[in-house]
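*Asks:* Okay, predicted coordinates and the sequence, questions at the end:
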Amino acid sequence: MMNIRARTAEALKLRRPAEFEPHAKTWMAWPHRQDLYGARLPTMQQAYAEVAHAIAAFEPLSMVVHPDHTETARAMLATGIDIVAIPIDDCWIRDSGPTFLKGSDGSLAGVSWRFNAWGGKHAPYDADNALAEKLLAHEGAAALRSFIHCEGGSLATDGEGTLIVTETSLLHANRNPGMSKAWVEQELKRMLGLEKVVWLPGDPLDLETDGHIDGMCCFVKPGVVMFEYNPDPADLHGRILADNLAALLRQTDARGRSFEVIPIPEAYDVEATSEIFARSYINFALVNGGVVMPTFGQPSGEEAKAAVARAFPDRRIVSVDVGAVTPAGGAIHCITQEQPL
């Protein structure tokens, strides 16, 4: 019997590349759940198509589509977009899809985390729990199975051994009950080939993801992060963001560097239309030579775009209106998953 260590990134000398590194392609998953999205589904599908087309201008894009809905997707997507028919429950592939890894020999692998729809918030989720391994098999990539519940939106990596995560998500009783912080940290290191996990307190107000890191923070390059803020000192979520930033600044990365921070506003002037509305500009997708970011048509968007331009001066920035997506609790980063080159 194979030693359990033989199926870890640590043992197989695999690495989790940073999102700012070159991609082979981006993956998305097509929304189809009338029971979840109701009358908003057509506009949500249109927003997904617009994000897909924006990304496809920079790099190849593959869209996972439930086999019963391929005709609808094909009619709305450009011919250059690859449709991959796999049964799915929902459309948040950052969380249900694999976390890709690369070997020192250039081989492709990925982690298949356990997925329970953010702590059982939606059902069914069996097909989404099986998606990572099916997608990896489609790509001919090895699958590493983890014993923890984890979503890709929980993870921010620098490609040099550092991971930033939040306690409210990964340590929530609806994900990994009875599991200590040390156990979860050890599993993250083993699965992703990491040296250091930086824990932030997270966001107890986030009713959907329980405070995913991709709603507040991302790596620009090793040692440098973007971090969201709210300029209103009375705003409760702004204080939560400030507490998380303070926690980050007390720590160092795997190379002993203090973190340099580039601030970016959240969509503070956008009216939330649901309890789980994603008011995040940092929830963008890095693509080859570009950044595809959310826009809401408000002044804060221009501030956010200027911050992204400062962070990524060599990338072209494209904004996409995802107002039909954000009431469901996520934005562009949540609906995409990059496959490294």
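*Replies:* Happy to help now that I have it. Please read all numbers here as calculations on a predicted model, not as lab measurements. Residues are numbered from 1 along each chain as shown.
*Asks:* From now on I want contacts and neighbour counts done on CA atoms only, so please keep to that.
*Replies:* Noted.
*Asks:* Surely His53 touches Ala78?
*Replies:* Yes. Between His53 and Ala78 there is a contact under C-alpha atoms under 8 Å: 7.1 Å.
*Asks:* Settle it for me: which of those two has more neighbours?
*Replies:* Legend: neighbour count by other C-alpha atoms under 10 Å for His53 and Ala78, higher for His53 (17 against 14).
*Asks:* The more buried one and Gln337: what is the separation?
*Replies:* As for His53, its distance to Gln337 is 15 Å (criterion: C-alpha to C-alpha, to the nearest Å).
*Asks:* and the nearest residue to Pro67 once chain neighbours are set aside, what does it touch?
*Replies:* Excluding its sequence neighbours, the residue lying closest to Pro67 (C-alpha to C-alpha, 6 or more residues apart in numbering) is Ala85, at 5.0 Å. By C-alpha atoms under 8 Å, 6 or more residues apart in numbering, the contact list for Ala85 reads Val64, Val65, His66, Pro67, Thr70.
*Asks:* which residues touch the first one?
*Replies:* Counting by C-alpha under 8 Å, 6+ apart, Val64 touches Trp27, Met28, Ala29, Trp30, Ile83, Val84, Ala85, Ile86.
*Asks:* take a look at this one as well, against the first:
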Amino acid sequence: MAEGATPPRIDCRMPAEWEPHESTWLAWPHHRDDWPGKFEPIPWVYAEIIRHLSRHERVDLIVNDAASEKQARKVLERANASSENIRFHRWPTDRIWTRDSGCTFVKCGAGAAARENRGGHDSSRARNDASFTLSSRAKRDPSLANDPAQSVFSTEPYSLFAIKWHFNAWAKYPNFQRDEKIGSHMAHATHARKVRPLFGKQRVVLEGGSIDVNGRGTLLTTEECLLSK
């Protein structure tokens, strides 16, 4: 794309959590300071979570290295949670909060929007150089006020995009360089097109745990959790 050219409009949608999905992303616990004096049972709690999840969908499990994977497999086996539905990724992390440090997956293209909500979802502009510029919201469709559980979603083809937010460890911890790379690793592993949100020339920080969406254009958050000074 020539410099200064208007990027093409791409309609995208972030699905709601209750919609069917292929996988849940987790990272195996290792940073003891996140549970001061209470770390010992935490791996077993994660094993129980994985045991239930892997019965219904794939679990993409991030581990620091081969030794961490071996330890995780040992706990999972002892907890009767070992499954072929678990896919390991050896990516070093500072902490394990993948909802905050990981990317946000969105569906873009003809099959991205809910059938009952054509034209009512957000529109964004993407550049070929994998940057992402925030655009104005599309006008709301009155059907957005309906119960989202009643919506019927399109089965048309779509492209998977990975929104790679900038992660700065909640502006609280100095060690976040490994976690800042996790979203890029996730995008590569899923063959999703990575886009990086920009506001002007600045990277946008957004922890995934600070928002919730219904998949039809409504987003919930709080000023205290999301907005900076």
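*Replies:* Structure received. What you are looking at is a predicted structure, and each value in this text was computed from that prediction instead of being measured.
*Asks:* ok, back up a step: which ones among the contacts of Val64 of the first structure map onto strands?
*Replies:* Applying DSSP state E to these, the entries found in strands are Trp27, Met28, Ala29, Ile83, Val84, Ala85.
*Asks:* now the residues you listed as TSV including distance to Arg239 of the first structure?
*Replies:* Output for these, formatted as TSV (distance: C-alpha to C-alpha, whole Å):
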residue	distance to Arg239 of the first structure
Trp27	34
Met28	33
Ala29	34
Ile83	42
Val84	42
Ala85	43
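*Asks:* just to revisit the earlier point, need the counterpart of the residue nearest to Pro67 of the first structure in the second structure.
*Replies:* Aligned counterpart of Ala85 of the first structure in the second structure: Arg90 (TM-score structural alignment).
*Asks:* how much space between that match and Leu76 of the second structure?
*Replies:* Arg90 of the second structure is 17 Å from Leu76 of the second structure, by C-alpha to C-alpha.
*Asks:* How about Asn214 of the second structure?
*Replies:* For Asn214 of the second structure, the distance to Leu76 of the second structure - C-alpha to C-alpha - is 33 Å.
*Asks:* now swap in Ala169 of the second structure and tell me
*Replies:* For Ala169 of the second structure relative to Leu76 of the second structure (C-alpha to C-alpha), the value is 28 Å.
*Asks:* Asn64 of the second structure matches what in the first structure?
*Replies:* That one, Asn64 of the second structure, aligns with His66 by TM-score structural alignment.
*Asks:* Hmm, its match is touching Ile83, no?
*Replies:* No. At 9.8 Å, His66 of the first structure does not count as touching Ile83 under the criterion of C-alpha under 8 Å.
*Asks:* wait, what's in contact with the spatially most central residue of the second structure?
*Replies:* The residue lying closest to the centre of the second structure (C-alpha atoms, centre = their mean) is Thr104, at 3.3 Å. Taking C-alpha under 8 Å, 6+ apart, we find Thr104 of the second structure in contact with Met14, Ala162, Ile163, Lys164, Trp165, Gly208.
*Asks:* do Val308 of the first structure as well
*Replies:* Counting by C-alpha under 8 Å, 6+ apart, Val308 of the first structure touches Ile264, Ile317.
*Asks:* and if you look at Ala123 of the first structure?
*Replies:* Ala117.
*Asks:* Would you check how far apart it and Ile81 of the first structure are?
*Replies:* Taking C-alpha to C-alpha, one finds Ala123 of the first structure at 29 Å from Ile81 of the first structure.
*Asks:* So Asp179 of the second structure belongs to a helix, correct?
*Replies:* Yes. Counting by DSSP: H, G, I helix; E, B strand; the rest coil, Asp179 of the second structure is located in a helix.
*Asks:* That one contacts Asp100, doesn't it?
*Replies:* No. When contacts are counted by C-alpha under 8 Å, Asp179 of the second structure is not listed as touching Asp100 (9.3 Å).
*Asks:* Find the nearest non-adjacent residue to the aligned residue in the second structure for Val165 of the first structure, please.
*Replies:* Under the alignment (TM-score structural alignment), Val165 of the first structure pairs with Thr221 of the second structure. Of all residues beyond its chain neighbours, the one nearest Thr221 of the second structure is Ile211 (4.9 Å), with distances taken as C-alpha to C-alpha, 6+ apart.
*Asks:* Having no further points to raise, I will conclude here.
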